[in-house]
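S.K.: give me the fold of what follows.
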Amino acid sequence: MNSISTFIGRQPVTDRQQQIIAYELLFRRDESSTDSGLFSPLEADTRVLTGILGDIGSGKLLKDKLAFVNVGETMLMSELVELLPARKIVLELSSDLPPSREILDRMRMLRGQGFSFSLDCTGLESGNEAYFDQIRYAKIDIQHETPQQFMHMNAQLKSYPILRIAKRVETPAHYSISRELDMDAYQGFYFAKPETVSATTIHPGMVNTLRLLNLVRNDADADQIEAVLKTDLALSFKLLRFVNSAAAGQHMRITSFSHAIIVLGYRKLYRWLTLLLVSNDENGRISPSLQRTAIIRARLMENIGRQQGLNQDGCDLLFISGMFSLLDVILKVPMLEACRHLQLPQEVEATLQGKPGTGASLLSLVRALEAPELGKISYLADAISMPAAQLNELHIEALGWVEDLGL
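M.R.: Below you'll find the predicted structure:
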């Protein structure tokens, strides 16, 4: 198996009626951990960001709720943060970070894009009041502060249009104090302990990621970029899942790599590739044999579709179907669950799930060619009126195409 798992801790934030209004997302090393371990703040931030964008998907993580995401200075100042779905994300800063002019300017710029900010007021330093004009939320740790400090900080925040969240509310007494002080929201074990959400994910190799970065940086033709994507299952998997997610802000289903490139644009595509590069894990690569088989299937299905007179859109759908036809094997989950990771076009999902149709018939045919199952090949080829010699020719072309790619 050549996939790894992404884990993100998720703790609810509730309103006064104890209805969940948001989740705080935290990086976790594994399903049983309760902290980020030895990872640096930047690496933990990056892995949470990766989880939101694609590995788990903001839909699964957030549903219709907001997400509080901790960011340090490096991530805050990085363009990577701009990949997030702004109106669903609250960027949370630590009061340990002094409010420099550069940071405040960056906050204003991100607010203009739709982001909101929260300040963790634990041990709030004098002078950090400069944040109060920029933040929408403030968290006060009921266990860290003395009752007098808690009340003073709460009164100070009430002078601003800021929603005040009582943090680390773990007992009935903590909750009672918070309610008496008329806090707007609550977070802590009294309501729910953080749960860990996980998903199996595939990490693309560094070589193709760097190749694409160079192509995008040099404004290469979209055809050149698409050609690389068509040779890398992991990259194409992640691209389609990202571009069809809420993170990309699209309201249409993306059905081909060329469409994805056009819709994203080079600037956002470059940022996405940069994120992949900094979070890349070479131990999570797909085995070469699985990748090769998937790409042969994709090319052969595309060839047959073209021979059958399908238009380019139809051939693109067949290529994607072949490319992702081994997702259940790679992710070790049923194909139905694997499809949920991508939000694929209906035609592709139907093909991968074996529903009757042209795509499923062609996928059965290319699978039979791998065995080979001679009786089944003849039956399936006859069903699409394709002579054996022509099918062999298209199969050989697909095999040669992959060999030319060096796979």
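S.K.: alpha carbons only for contacts and neighbour counts from here, please
M.R.: Will do.
S.K.: what packs against the top strand by length along the chain?
M.R.: Longest strand in the chain by number of residues (criterion: DSSP state E): strand 4-15. Judged by 3 or more CA pairs under 8 Å, 6 or more residues apart in numbering; DSSP states H and E, strand 4-15 is in contact with strand 20-27, strand 185-187, strand 195-201.
S.K.: how does it look with 10 Å?
M.R.: Contacts defined by 3 or more CA pairs under 10 Å, 6 or more residues apart in numbering; DSSP states H and E place strand 4-15 against strand 20-27, helix 41-50, helix 58-62, strand 66-70, strand 163-167, strand 185-187, strand 195-201.
S.K.: what's the most buried one of those?
M.R.: Among the helices and strands packed on strand 4-15, ranked by average contacts under mean count of other CA atoms under 10 Å, first place goes to strand 185-187 (a mean of 26).
S.K.: and the helix or strand E302 falls within, what's buried?
M.R.: In this structure, E302 is located in helix 288-307 according to DSSP states H and E. Neighbour counts over helix 288-307 (16 or more other CA atoms under 10 Å) mark 291-306 as buried.
S.K.: check stretch 382-396 too.
M.R.: By 16+ other CA under 10 Å, the buried positions in stretch 382-396 come out as L391, L394, H395.
S.K.: before we move on, the earlier item: how far off centre is the helix holding E302?
M.R.: With CA atoms, centre = their mean, to the nearest Å as the basis, helix 288-307 stands 26 Å off its chain's centre.
S.K.: the nearest residue to I135 once chain neighbours are set aside: what secondary structure?
M.R.: In space, and not counting its chain neighbours, I135 is closest to F117: 4.7 Å by CA to CA, 6 or more residues apart in numbering. Here F117 takes the strand state, with states given by DSSP: H, G, I helix; E, B strand; the rest coil.
S.K.: one more: M386?
M.R.: coil.
S.K.: how close does it sit to L365?
M.R.: Per CA to CA, to the nearest Å, M386 is found 11 Å from L365.
S.K.: one more, so I can put them side by side:
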Amino acid sequence: MSFVIAKQPIYDRGGNVFGYEVYLRSKNSSEKYPSEVPFSKAAYIVTDILVEYGIDRVSEGKKVILNVSLESLLNKSLEILPKDRVVFDLNPSEVPIGDTIYKKILEKIKDFKSKGSMFILNQSLYTSKYKDLINLSNIVEFYMKDVKREKVTGVKKYSKEVLISRIETDKEYRKAKELYADYFEGNYFSPPVVVKNAEIVPFLKVTLLRLMSSLSNAKSLKQIAEIISSDVGMAVKFLQFVNSAYFLRRKKIEDIQHAVSYIGLENLKKFVLLVALNEYLKLEKPQLWKKSLIRAHIAEELTKRHSPHLSEKAFLVGLFSLLDEILGVDIPSFLKDLNIDEEVVKAFTGENSSFKKILEISAQLEEAVNRDPEELDKVVSEISIGTNIPEIELVIITKEAKERAEKLIRI
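M.R.: Just a heads-up that it's a prediction; the model follows:
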């Protein structure tokens, strides 16, 4: 299932945007929360999308307000987000929590605050039972229809700020200002706006299982890179993670192994944890994923014959060659956003004639092997004349590429 996120601005008393609250929405029904998703899991999915899409593109340089249930704070996937850019809006737990868990939640809040995070306390938690949460929060939120002057006065005694949300009319806005609220949110200012193209990239579940296993027994980071490279969806997701706001330094990515080495084992574990938590993904357009993987293996093997040092980049060219059909994106622009090496990008703009030619040949062989043996023989004969690569060698490369792809995808 695909999801998108919608964002709604929160304003301060001066009319400036303080930040954007983000909401999970179904791709097919952007006005509604996807009812099949438990609220406690929504934070993980939104985190996934923020990492993939880029927190700066969503927040426009402002804070991002993320709704979380209390127990969700203990999940390590939230550690991927840049703490100084995130305001956590605390909501009641969906399951009963005991004293031990509650103390861990308080410690996690303290830890996040020390790293720059802010916390909004939902009105349902503004009770004497949660005095510790009140003390640790920066802002207390009240809904317009529920807010009372005495509640706002009580919050101010704690030296906390007040957010009044769900403001629908000018009259309500004026009332909220008269109550000395510090922040304002509601459809009166702006309804939630869907962040376009911010959807989860699908990947193969078998790839995730192999990744989880490899983290404990892989002999080298190269092995992990090979697993990621075997799945175009996982490769895209991983590169988006590498280029997310979580990492301060941006560097051109030459290949997957370079990216794996760049972020290190600990961050790899965080990446795997993030995608593992998201159990709502499903494989879409499996034939296109298989075709892209066949092309990647063909491109890599062909390049090894004359420029072995460029073979891993050629693999990426083949791997990403059908992203326009799979994800509905402009390939050069999309790869630039992923910070992919320029030579790979130029294969799709036509500026790198060598990679462009390799891609054309790879696509021809992939299409032929997926039709019938006679078609493959005809295409191989034509390519052999133009490249001086023996026909039998081209046949072996192509058939082995198909076998490897089918084994991985299990179609």
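S.K.: TM between them?
M.R.: TM-score for the superposed chains, counting by TM-score structural alignment, normalised by the length of structure 1: 0.85, backed by 392 aligned residues with a CA RMSD of 3.0 Å.
S.K.: list the buried ones in the longest helix seen in structure 1?
M.R.: For structure 1, the helix with the greatest residue count under DSSP state H is helix 257-278. Residues 257-258, 260-261, 263-264, 266, 268-277 are the ones in helix 257-278 of structure 1 that count as buried (16+ other CA under 10 Å).
S.K.: check stretch 377-385 of structure 2 too.
M.R.: Neighbour counts over stretch 377-385 of structure 2 (16+ other CA under 10 Å) mark D377, V379, V380, S381, I383 as buried.
S.K.: quick check: helices, which of the residues you listed are part of them?
M.R.: Assigned to helices by DSSP H, the following of the buried residues of stretch 377-385 of structure 2 qualify: D377, V379, V380, S381, I383.
S.K.: mean deviation, the longest helix of structure 1 versus structure 2?
M.R.: Following superposition, helix 257-278 of structure 1 is found to deviate from structure 2 by 2.0 Å on average (mean CA distance after the TM-score superposition for structure 1).
S.K.: for that helix, name the packing helices and strands.
M.R.: In this structure, helix 257-278 of structure 1 packs against helix 41-50, helix 206-217, helix 222-229, helix 233-243, helix 312-323, with contacts taken as 3+ CA pairs under 10 Å, 6+ apart.
S.K.: closest to I135 of structure 1 out of those helices?
M.R.: helix 41-50 (19.6 Å; CA to CA).
S.K.: any idea which residue sits dead centre in structure 1?
M.R.: Centrality entry for structure 1: nearest residue to the mean C-alpha point is G54, 1.2 Å, by CA atoms, centre = their mean.
S.K.: if I pick it, what's in contact with it?
M.R.: By CA atoms under 10 Å, 6 or more residues apart in numbering, G54 of structure 1 lies in contact with 199, 201, 237-247, 341-342.
S.K.: using TSV, lay out the helices and strands packed on strand 4-15 of structure 1 together with distance to L210 of structure 1.
M.R.: Supplementary listing: those in TSV, determined by distance: least, CA to CA, whole Å:
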stretch	distance to L210 of structure 1
strand 20-27	26
helix 41-50	18
helix 58-62	26
strand 66-70	28
strand 163-167	42
strand 185-187	41
strand 195-201	20
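S.K.: isn't G328 of structure 2 right up against L322?
M.R.: Yes - if you go by CA atoms under 10 Å, G328 of structure 2 and L322 touch, sitting 9.3 Å apart.
S.K.: who's more crowded, those two?
M.R.: Higher neighbour count among G328 of structure 2 and L322: L322, with 20 against 10, using other CA atoms under 10 Å.
S.K.: aligned counterpart of that one in structure 1, please.
M.R.: Taking TM-score structural alignment, the alignment pairs L322 of structure 2 with L326 from structure 1.
S.K.: name the nearest residue to that match, ignoring sequence neighbours.
M.R.: Leaving aside its chain neighbours, L326 of structure 1 sits nearest to A294 (6.5 Å; criterion: CA to CA, 6+ apart).
S.K.: what do we get in structure 2 for that neighbour?
M.R.: In structure 2, the residue matched to A294 of structure 1 (TM-score structural alignment) is S292.
S.K.: is it true that its match touches A235?
M.R.: No - applying CA under 10 Å as the test, S292 of structure 2 and A235 come out as separate, 12.0 Å apart.
S.K.: which neighbours do the two share?
M.R.: By CA under 10 Å, 6+ apart, the residues touching both S292 of structure 2 and A235 are L316, L319, F320.
S.K.: show me which of those are buried.
M.R.: Buried by 16+ other CA under 10 Å: L316, L319, F320, out of the shared contacts of S292 and A235 of structure 2.
S.K.: can you put those in TSV and add distance to T127 of structure 2?
M.R.: Shown next, in TSV, are these (distance: CA to CA, whole Å):
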residue	distance to T127 of structure 2
L316	55
L319	54
F320	52
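S.K.: go through those and name the one nearest D132 of structure 2.
M.R.: Set against D132 of structure 2, the nearest of those by CA to CA is F320 (49.8 Å).
S.K.: before we move on, back to that, what is in contact with M386 and L365 of structure 1 at once?
M.R.: Taking CA under 10 Å, 6+ apart as the criterion, M386 of structure 1 and L365 both touch S378, L380.
S.K.: and the aligned partner of Q346 of structure 1 in structure 2, how many neighbours?
M.R.: Using TM-score structural alignment, the equivalent of Q346 of structure 1 in structure 2 is E342. Close neighbours of E342 of structure 2, defined as other CA under 10 Å, add up to 16.
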